[in-house]
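S.K.: Sequence first, then the predicted structure, then my questions.
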Amino acid sequence: MIKHTWTLLLGAMTLFACQSGQKKAASAGNADSTATRTVWTAEQANNWYKDQPWLVGANYITSSAINQLEMWQAETFDTAAIDKELGLAASIGMNTMRVFLHDLLYTQDPEGLFQRMETFLGIAAKHNIRIMFVLFDSVWDPFPVAGKQREPKPGVHNSGWVQSPGLKILEDSAAFNKLEGYVTETIKRFGKDKRVVCWDVWNEPDNPNKSAYGTVELQNKAEYVLPKLKKTFEWARAANPEQPLTSGVWIGDWTPEKISPISQLMLEQSDIISFHTYDDTTEVEKRIAILQQLGKPLVCTEYMARPRNSTFFAILPIFKKHNIGAYNWGFAEGKSQTNYPWDSWQKPYKEEPKPWFHDVFRKNGEPYSKEETEFIKSITGKKS
């Protein structure tokens, strides 16, 4: 029964890709001779993936920034930290980073944003690191404001990270539609740039944030996000990027008979399949087995939470065995404070947690665990 259901889902995905391409090409008419590309088939996706190295990296924000806005705004764009920290990443064999943008950056200063992205990509390229950019994100503070950002709450995980778009825009379809320019212009600007490996269009779109912002978040968030996520994929694809588009499934049961509508949409619309898991080896293998049936390359865009038995030692060998790209959460200890665990929202920590939840390097550039970084170097084949 499961095999039959997967066959139906794969057939629906193929039909969706073909119909989407036909509709877009027809609507373009004589106005544009370049038809919007369709969702990649498994063959197209695998042909792309075979030309990639094993993608190993982290979710990256500068240690000097509390959130995406502080990382990218002109006043706090920290090229010295970027150069130093990406150098550390390269030193242990990492060849890619997943990096979050924000719609307010484009609204505030589009050309300035693009210039800083160009600078960032130049520094990354110097260290032979390619970037997966994330356009939208539905996690943590739903009320983002451009400009000077607040200071971190002591001992609290990601206390200043902000959603993109914010709650007010998410509730307002007309306001959301105004973000089409942010999506299309950003991708058009860098859609043929070899330094960009992939576009993650929306991070955890239906995350309810119950543990931190449950009283102010949308109670039926998935219903609000679903049509906007679909539209975002359409906008992104209309920009004709050479790189793949994706949005990672992250919660629930992904088997066809139990998958949520929003997770199904994410799988159907993604050129390559991405997913999140902070689970142990047994659960990770189960989730991989489910997603492998789609026949497309797999990339894990979030993993590694030490107290949950999601460690480099346990999980990276599984990803290598299955040729799955791997982006752990957290890189350099800093204002995001993701070395503290999620439960710090309920009980702020008075001192450094043992073990650290996320992150790889301390503020001074030394590894949190020399044994870990030596293991990463070994598995990536990085020579000292």
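M.R.: Structure received. Numbers count the residues shown, from 1 in each chain.

S.K.: Every contact and neighbour count from this point should use C-alpha atoms.
M.R.: OK.

S.K.: longest helix of this structure?
M.R.: Assignment by DSSP state H gives helix 2-28 as the longest helix of the chain.

S.K.: List the buried residues of whichever helix or strand comes after it.
M.R.: Of the helices and strands lying after helix 2-28 in sequence (DSSP states H and E), the nearest is helix 42-49. Of all the residues in helix 42-49, those buried under the rule 16 or more other CA atoms under 10 Å are 42, 45-46, 48-49.

S.K.: how many degrees apart are helix 42-49 and helix 2-28 in direction?
M.R.: 80 degrees (axes from the mean of the first three to the mean of the last three CA atoms, to 10 degrees).

S.K.: Wasn't Phe233 part of a strand?
M.R.: No. With DSSP: H, G, I helix; E, B strand; the rest coil as the criterion, Phe233 is assigned helix and is not in a strand.

S.K.: Can you verify my assumption that it contacts Leu267?
M.R.: No. Assessed by CA atoms under 8 Å, Phe233 is found out of contact with Leu267, at 11.5 Å.

S.K.: any common contacting residues for those two?
M.R.: When CA atoms under 8 Å, 6 or more residues apart in numbering defines a contact, no residue borders Phe233 and Leu267 alike.

S.K.: number of nearby residues for Gln219?
M.R.: Gln219 has 12 neighbours, counted by other CA atoms under 10 Å.

S.K.: just checking, it touches Pro208?
M.R.: Yes. In terms of CA under 8 Å, Gln219 counts as a neighbour of Pro208; the distance is 7.4 Å.

S.K.: Show me the contact partners of stretch 111-126.
M.R.: Here stretch 111-126 has contacts from 72-74, 77, 79, 82-83, 86, 105-106, 130-131, 186, 189, 195-196, using CA under 8 Å, 6+ apart.

S.K.: Quick one: end-to-end distance for stretch 207-227.
M.R.: 15 Å (CA to CA, to the nearest Å).

S.K.: Presented hereafter is structure B, for comparison with structure A:
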Amino acid sequence: MLTRPRAPRIFASLILLATILTSNPLNAQQPGERWSTAKANLWQEQTPWLVGANFTPAYAINQLEMFQADTFDLAAIDRELAWAEDLGFTSIRVYLHHLLWEQDADGFLERLDQFLATADEHHIGVMLVLFDSVWDPNPQLGKQRAPQQGLHNSGWVQSPGAKDLKDRSRHALLESYVKGVVGKFKNDPRVQVWDVWNEPDNLNGNSYGENNLNQEPQEKLALVLELLPQAFEWAREAGATQPLTAGVWLSDRKADPKRLNEIEKVQLEQSDVISFHCYGGLKSLQTWINHLRPLDRPLICTEYMARPNGSEFDPILGYFADQNIGAYNWGFVAGKSNTIYPWDSWQKPYADEPPVWFHDIFRADGTPYRQAEVDYIRKVTDANTK
């Protein structure tokens, strides 16, 4: 599959970063402060439309398998990111894990740098996710388990997991990880946004059902509420020059300002740019936007596209473009993540490929799941990323 030529992104990004850091009076803020609305909106004006996917290569069941030394596969990543470039994607959202830092900080940073370089070769920037409260709360380093047939995200792991969340003596590791990773790439134009914590108030009840209380700490929300503002503080103390965010996601409230829980309030009050998840149709999406627009900050939807739920590229991606909202669909290449299967596969695992894919765009060989979708994505990105 041929990729369309584009000017090297790294040079334009360096010019942009230099402008923001040195010549812009709106940056007269003290280090460690949340961005002003003026600074955040100027950043959006000077940043190309962020459009792409949540990216986990097909070979990896989770963040650990993606980046651990014995499984890290740069050739596979390069191959798949060529397909993303061909779609006109300008960004990808990628999850990290604190245990990778503990295992081998220098090696992890080296592999992450190689990953960013490969993405940049394809004119694609990266949003890096530091923490995640979703799926398995018991992460383990080393060889990861094989996917369970027909089960959505059967091997994805939380960071921090239940043990490290509860054990305050381990929180110094979390701080070291955030400051080490952010500090390394704080001025790197290949990193476009830091997503501090994915779905911090997710208790995963749908995944583990009756066994959930045996999996998650009963005090999980209180522990996260304690750590979340610290995570923002650590990233700012590390000198991040890119914006920080943490996306609200609870679909029953859709960021209704009258119904926010305490964790959502922290997310919205600490984020330089506002991010959210919407797996519903256009009407649901418009409700999210109506609730978030009054915050007067750039909006980025960091997760969308679940076909059976009515969240499809056409018309959702076009609407994001019209509204100048960043957009990252969930899933890219069907692989070990099993995200072609719906969430309800945790209650009824599928023996065969589902009649309609839940997430993902390509099969493992690069063949589009739906050619019409790929054509539509290219049409939208051609019109909005030049």
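M.R.: In hand now; what should we look at? Note that the structure is a prediction, hence the values are computed from the model and not measured.

S.K.: can you tell me which residues contact the residue most central in space within structure 2?
M.R.: The residue lying closest to the centre of structure 2 (CA atoms, centre = their mean) is Arg93, at 3.9 Å. Arg93 of structure 2 makes contact with 52-55, 126-129, 302, 328, according to CA under 8 Å, 6+ apart.

S.K.: hang on, the earlier thing: okay, and which of the contacts of stretch 111-126 of structure 1 map to helices?
M.R.: 72, 79, 82-83, 86, 105-106, 186, 189.

S.K.: Buried members of those into ChimeraX, please.
M.R.: To isolate the buried ones among these in ChimeraX, judged by 16+ other CA under 10 Å, type:
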select :72,82,83,86,105,106,186
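
S.K.: So which residues of the stretch 201-350 of structure 2 form strands?
M.R.: 244-245, 274-277, 299-304, 326-330 (DSSP state E, counting those that start in this stretch).

S.K.: Counting by contacts, list what the shortest one packs against.
M.R.: Read it as strand 244-245 of structure 2. Contact partners of strand 244-245 of structure 2 among helices and strands, from 3 or more CA pairs under 8 Å, 6 or more residues apart in numbering; DSSP states H and E: strand 191-198, helix 262-270.

S.K.: For it, give me every contacting residue.
M.R.: The contact list for strand 244-245 of structure 2, computed with CA under 8 Å, 6+ apart, reads 193-197, 232, 267, 270-275.

S.K.: So which bit of structure 2 is stretch 92-102 of structure 1 matched to?
M.R.: On structure 2, the counterpart of stretch 92-102 of structure 1 by TM-score structural alignment is residues 87-97.

S.K.: any idea what Ser64 of structure 1 aligns with in structure 2?
M.R.: Looks like Ser64 of structure 1 aligns to Tyr59 there (TM-score structural alignment).

S.K.: quick revisit: and the helices and strands packed on strand 244-245 of structure 2, which is most packed in?
M.R.: strand 191-198 (a mean of 24; mean count of other CA atoms under 10 Å).

S.K.: how far off strand 299-304 does that strand point, in degrees?
M.R.: Using the same axes, to 10 degrees, strand 191-198 of structure 2 lies at 60 degrees relative to strand 299-304.

S.K.: mean offset of strand 191-198 of structure 2 relative to structure 1 (after superposition)
M.R.: When structure 1 is overlaid, strand 191-198 of structure 2 sits 0.4 Å from its aligned residues on average, using mean CA distance after the TM-score superposition for structure 1.

S.K.: In space, what's closest to the corresponding residue of structure 2 for Leu55 of structure 1 - neighbours in sequence excluded?
M.R.: In structure 2, the residue matched to Leu55 of structure 1 (TM-score structural alignment) is Leu50. Spatial nearest neighbour of Leu50 of structure 2, excluding adjacent residues (CA to CA, 6 or more residues apart in numbering): Gly326 at 4.8 Å.

S.K.: Do I have it right that the one you found meets Thr47?
M.R.: No. Contact criterion CA under 8 Å: Gly326 of structure 2 and Thr47 do not qualify, at 10.6 Å.

S.K.: ok, those two, which is more surrounded?
M.R.: Gly326 (21 against 14).

S.K.: who touches Gly88 of structure 2 in this structure?
M.R.: Gly88 of structure 2 neighbours (CA under 8 Å, 6+ apart): 377-378, 381-382, 385.

S.K.: Which ones among the residues you listed lie within helices?
M.R.: 377-378, 381-382.

S.K.: Go through those and say which is closest to Leu87 of structure 2.
M.R.: Closest to Leu87 of structure 2 out of these is Arg378 (5.2 Å), distances taken as CA to CA.

S.K.: Please work out how many residues are found near that closest one.
M.R.: 16.

S.K.: from memory it sits against Leu87, does it?
M.R.: Yes. With contact defined as CA under 8 Å, Arg378 of structure 2 and Leu87 form a contacting pair (5.2 Å).

S.K.: Excluding chain neighbours, what is closest to Ser271 of structure 2?
M.R.: Nearest to Ser271 of structure 2 is Thr245, by CA to CA, 6+ apart, at 4.3 Å.

S.K.: And for the one you found, the neighbour number?
M.R.: Neighbours of Thr245 of structure 2 (other CA under 10 Å): 25.

S.K.: Alright, calling it a day.
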